[in-house]
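> Just need the structure, nothing else, for what follows:
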Amino acid sequence: MDGDFKKEVIDRSIEDIKVEFDEEFDRNFERKAFFDEKEWPERKFDDGVGSLLQRTGGLRRSVRSRKQRGELVYSSSKPYAQIHNEGGEIRVTRKMKGYFWHKLKETEGKYQYKKNGEKRGNKRNRELSGKEEFYRAMALKKVGSTVKIPERRFIGTGRNTDRIIREITEQNFEDYLKRHPIIDK
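Next up is the predicted model:
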């Protein structure tokens, strides 16, 4: 009975939980939130390309799960996955500054001008102005200073994951008892 119980309840529950978590964690990218918790913080400026964690879909597609010694392990091949999932601080590097100087120069060349040389007051220029302000601030940060990245959790544990585990385990246990009734002799 012990082998049957382990296979039919524990192993089956872990597999069922894995399937459910895989779907729910993927759905967190659509919800822009961890289950029904508060939505992920917005970016400092909206560049019209979409949510930070949805831009290319690379992070979403990189999330993998595997069963390992009776546990579920989630991972990502993206080096920035952990900082976005947990939040934290990153150190400014010369490479980062170079990237933001490049983005600043790129943005400056996209403004629309009136015939008299003044910048137009249109929506596009206002959006560019917000980008330019952000890129300039980032480019002027000192190497070694830190930037706070807010938590945008897409995998992990919480009340919703606890509920899913409980429901699946209880259902598999009930199914097992139906197939293997306990008989008092």
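
> Please count neighbours and contacts with C-alpha atoms only from this point.
Noted.

> Please, which helix or strand holds Phe29?
helix 12-31 (DSSP states H and E).

> helices or strands next to that helix in the packing?
On a contact count with 3 or more CA pairs under 8 Å, 6 or more residues apart in numbering; DSSP states H and E, helix 12-31 meets strand 64-68, strand 71-75, helix 159-179.

> Here is the second sequence; please produce its structure so I can put it next to the first one:
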Amino acid sequence: MTLDANKLKADILDDMRVDLSEEFDRNFERKGFFSDKWKPRAHDYPRGSLLMVSGAMRRSTQGEVSGDGVRFFSAMPYTSLHNEGGTGYKMVKAHTRRSKKGKVYTVRAHQRKFNMPQRQFIGDGPETQRIIRGVIDDNLQRFNLHLTDFLRQ
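So this is what the prediction gives:
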């Protein structure tokens, strides 16, 4: 078998996309980024598991080969906030309230600030690097090469 560097690179990148996509998807089942568990919710809601109330974010996360690497993205606007953590704003609609004394009053529409703890499911880390090295090594072994030999060339 002859070594076609462009085909080898394309195979490595595609295998990385597949293997990392599967592992990042499993992070939802693990409820953590590999072995780093997510912070629990502030309130226990009856519907769905942590980050999986509807499953839309999990389903929308996709990987694609882009240039010399693999890029992961989601069409859901809140994915990066969950994955990276940070501050967000929620719009509160105008509504009426009743006081304890029975008086009805109107609450104006406003924004409420909230802090989202990081619950990473996509990204780089030791486990990600181990998967990448495994994919490269598996592809090089098809040509009876080893990663250390390939890096010396």
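
> Quick one, which of the helices and strands packed on helix 12-31 of the first structure gets closest to Lys44 of the first structure.
Across these, Lys44 of the first structure has its closest neighbour in strand 71-75 (27.4 Å, CA to CA).

> Which residue numbers in the second structure does that closest one align to?
Aligned using TM-score structural alignment, strand 71-75 of the first structure spans residues 69-73 in the second structure.

> Any idea which of the helices and strands packed on helix 12-31 of the first structure gets closest to Pro41 of the first structure?
Judged by CA to CA, the one of these that comes nearest to Pro41 of the first structure is helix 159-179, at 20.2 Å.

> What lies in contact with that closest one?
For helix 159-179 of the first structure, the external contacting residues (CA atoms under 8 Å, 6 or more residues apart in numbering) are 5, 8-10, 12-13, 16-17, 20-21, 35.

> What's the ChimeraX syntax to select whichever of these are buried?
In ChimeraX, this line selects whichever of these come out buried by 16 or more other CA atoms under 10 Å:
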select :5,9,10,12,13,16,17,20,21,35
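
> which outside residues touch the match of strand 71-75 of the first structure?
For stretch 69-73 of the second structure, contacts defined as CA under 8 Å, 6+ apart pick out 13, 16-17, 61-65, 122.

> Could you tell me which of the residues you listed count as buried?
13, 16-17, 61-64, 122.

> So which residue is smack in the middle of the second structure?
Geometric centre of the second structure, nearest residue: Ile122, 3.2 Å, by CA atoms, centre = their mean.
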